[in-house]
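Engineer: Dropping a prediction and its sequence here:
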Amino acid sequence: MMGYTKQGLFTISGQCLFKSKNLLNMTDRDLEKIRGKEIAMIPQNAGQSLTPNLKIGYQIEETLKLHSTINTKDRRLKITELLHKVRLPSPNIMAQRYPHELSGGQQQRVAIAMALAGSPKLLLLDEPTTGLDVTTQAHVLELLNEIAKDTDTSMVYVSHDLGAIAQVSDRVIVMYAGEIVLDGNVREVLSAPLHPYAYGLLNSIPKLSLPGLPEAMPGTPPGL
């Protein structure tokens, strides 16, 4: 959607509209104008997306320089505000730390703060709770729900974790072999999936109440 991996990809059919413009047909120059400002991304494994030898505050400030015209003093205040918004303790101290000095959950919150720095209308989240313990996952999902309500920001949450999807989504789109095979209300899709792949995803979740192994889908994935 953001045009970072165009090489080797092609569109069979359909379009990806943002503000009535098809992102799939936009040039790199046009996409550059909306990356980070209109559309921002929160990556999987946030710790690997942060520059290890730069302080947290500096990395957020670089984002603010790109997408705002505020002066240095106001940028510093904005950094503190963003770190506070994502519930990091002692924002001023946290801004002076390096990524390796933070826990996995704290790194994820920094990635969220950086994504919010440009005040985007759309957030893309790629498995944002991967590698986090269950308690931290719950806190991150709660934070994302609050952000969506407080900032009127839309979110696209990409994940195989149906439990997380149920907590943060209103609408679910199931893709298989690069194509959309199911689209509907989150409750309808997760309670009564109408496609074998969606059904298989639900039944692959381990359940303590049922004996034996999780149910596997028959056959093999199609060749791509």
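Structural biologist: That came through, no problem.

Engineer: Going by C-alpha atoms from here, please, whenever you check contacts or count neighbours.
Structural biologist: Noted.

Engineer: Would you map the strands across the chain?
Structural biologist: For the chain, the strands defined by DSSP state E cover 17-18, 21-22, 39-42, 122-126, 154-158, 171-176, 179-185.

Engineer: packing partners for the third one?
Structural biologist: If I follow you right, that is strand 39-42. Counting contacts by 3 or more C-alpha pairs under 8 Å, 6 or more residues apart in numbering; DSSP states H and E, strand 39-42 packs against helix 104-116, strand 122-126.

Engineer: Below is an additional structure, to be compared with the one above:
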Amino acid sequence: MSDSASSLLLVEDDEVIRKTVVMTLERYGYAVSAAGDGLTGLELFRAGGHDLLLLDVMLPGLDGIGLCRKVRETSVVPILMMSARGDALDVVSGLEAGADDYVVKPFDTAVLVARIRSLLRRSAIAAPAAESAVVFGDLRIDLAGLVVTLAGRPVALAPTELRLLLEFAASPGIVLDRHHLLREVWDYGWDGDSRVVDLCVQRLRKKIGADRIETVRGFGYKLRR
């Protein structure tokens, strides 16, 4: 079943899991490069050409969290973290390091492919056509070019951060709850962990200003007009 021509980079130290995932993803039409340790994974990433990274948390040499941070120094490529236990600390650390989503091992193939498809869709967002740009003070969102500037300077946003900002910008001053944001931004039927939303909001605040997105306790978040 051919699904996509996208190029993926898998960094997983367990050889059996690595080979199984590579074969599975290739059956869906993905081109997959693979590495068994973090440093080799970093070299492959720097060689370029990947549309999405899948990083195991526990890796020799350079762990998945460290690798994620290294990638985020230069790139907004979508990152899916893989955690063996779904340990809360692993999940939080990965999301804080800049990952867009996570999946817990052992995972169902259908779940993994759904997460990958979702992340790739987020990285190819179609801009709304109603307006060319929206402005909130010194924050400007160019909807045609999907470029965000703050006080005239470009702001580098990962795909999920950009989608989250666009969702807020579509309803300024309106409180959006976490379930709504999970459904609309993470765009699949996953009744997931709200920490994904909270940590992405935190990352977005660091880039566009801490006071720009207001927390409405017990309800959710809203973008200040």
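Structural biologist: Good, I have the coordinates. All values reported here derive from a predicted model rather than from experimental measurement.

Engineer: TM-score for this pair?
Structural biologist: Here the superposed chains carry a TM-score of 0.32, computed using TM-score structural alignment, normalised by the length of the first structure; 100 aligned residues with a C-alpha RMSD of 4.4 Å.

Engineer: just checking, what packs against the helix ranked longest in the first structure?
Structural biologist: Assignment by DSSP state H gives helix 134-151 as the longest helix of the first structure. The helices and strands touching helix 134-151 of the first structure, judged by 3+ C-alpha pairs under 8 Å, 6+ apart, are helix 104-116, helix 162-168.

Engineer: ok, 7 Å please
Structural biologist: When contacts are defined as 3 or more C-alpha pairs under 7 Å, 6 or more residues apart in numbering; DSSP states H and E, helix 134-151 of the first structure packs onto no helix or strand at all.

Engineer: Can you lay out the helices and strands packed on strand 39-42 of the first structure as TSV showing mean neighbour count and distance to residue 162 of the first structure?
Structural biologist: TSV is the format used below for these (neighbours: other C-alpha atoms under 10 Å; distance: least, C-alpha to C-alpha, whole Å):
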stretch	mean neighbour count	distance to residue 162 of the first structure
helix 104-116	25	20
strand 122-126	20	14
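
Engineer: Let me have these in JSON lines, adding distance to residue 42 of the first structure as columns.
Structural biologist: Output for these, formatted as JSON lines (distance: least, C-alpha to C-alpha, whole Å):
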{"stretch": "helix 104-116", "distance to residue 42 of the first structure": "6"}
{"stretch": "strand 122-126", "distance to residue 42 of the first structure": "5"}
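
Engineer: Looking at these, which is nearest to residue 57 of the first structure?
Structural biologist: Relative to residue 57 of the first structure, the nearest member of these by C-alpha to C-alpha is helix 104-116, separated by 9.4 Å.

Engineer: where do the strands sit along the second structure?
Structural biologist: Using DSSP E, the strands assigned to the second structure run over residues 7-11, 31-35, 52-56, 79-83, 101-104, 133-136, 139-142, 147-150, 153-154, 213-216, 220-223.

Engineer: which one of these lies closest to residue 160 of the second structure?
Structural biologist: strand 101-104 (8.9 Å).

Engineer: got the residue ranges for the helices in the second structure?
Structural biologist: Along the second structure, counting by DSSP H, helices occupy 15-27, 38-47, 64-72, 88-97, 109-122, 159-170, 178-185, 195-208.

Engineer: Most tightly packed of the strands of the first structure?
Structural biologist: Stretch with highest mean neighbour count among those: strand 39-42 (a mean of 23; mean count of other C-alpha atoms under 10 Å).

Engineer: hmm, back to that, any chance of the helices of the second structure in TSV, plus distance to residue 7 of the second structure?
Structural biologist: Shown next, in TSV, are the helices of the second structure (distance: least, C-alpha to C-alpha, whole Å):
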stretch	distance to residue 7 of the second structure
helix 15-27	10
helix 38-47	11
helix 64-72	16
helix 88-97	22
helix 109-122	10
helix 159-170	16
helix 178-185	22
helix 195-208	25
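
Engineer: on that earlier part again, make JSON lines out of the strands of the second structure and add distance to residue 44 of the second structure and mean neighbour count.
Structural biologist: Below are those laid out as JSON lines (distance: least, C-alpha to C-alpha, whole Å; neighbours: other C-alpha atoms under 10 Å):
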{"stretch": "strand 7-11", "distance to residue 44 of the second structure": "8", "mean neighbour count": "23"}
{"stretch": "strand 31-35", "distance to residue 44 of the second structure": "8", "mean neighbour count": "18"}
{"stretch": "strand 52-56", "distance to residue 44 of the second structure": "11", "mean neighbour count": "26"}
{"stretch": "strand 79-83", "distance to residue 44 of the second structure": "14", "mean neighbour count": "25"}
{"stretch": "strand 101-104", "distance to residue 44 of the second structure": "21", "mean neighbour count": "21"}
{"stretch": "strand 133-136", "distance to residue 44 of the second structure": "37", "mean neighbour count": "15"}
{"stretch": "strand 139-142", "distance to residue 44 of the second structure": "32", "mean neighbour count": "18"}
{"stretch": "strand 147-150", "distance to residue 44 of the second structure": "28", "mean neighbour count": "18"}
{"stretch": "strand 153-154", "distance to residue 44 of the second structure": "27", "mean neighbour count": "12"}
{"stretch": "strand 213-216", "distance to residue 44 of the second structure": "36", "mean neighbour count": "16"}
{"stretch": "strand 220-223", "distance to residue 44 of the second structure": "38", "mean neighbour count": "20"}
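
Engineer: Tabulate those (a markdown table), appending distance to residue 161 of the second structure.
Structural biologist: Putting the strands of the second structure into a markdown table (distance: least, C-alpha to C-alpha, whole Å) gives the following:
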| stretch | distance to residue 161 of the second structure |
| --- | --- |
| strand 7-11 | 20 |
| strand 31-35 | 25 |
| strand 52-56 | 15 |
| strand 79-83 | 12 |
| strand 101-104 | 11 |
| strand 133-136 | 17 |
| strand 139-142 | 13 |
| strand 147-150 | 11 |
| strand 153-154 | 14 |
| strand 213-216 | 13 |
| strand 220-223 | 14 |
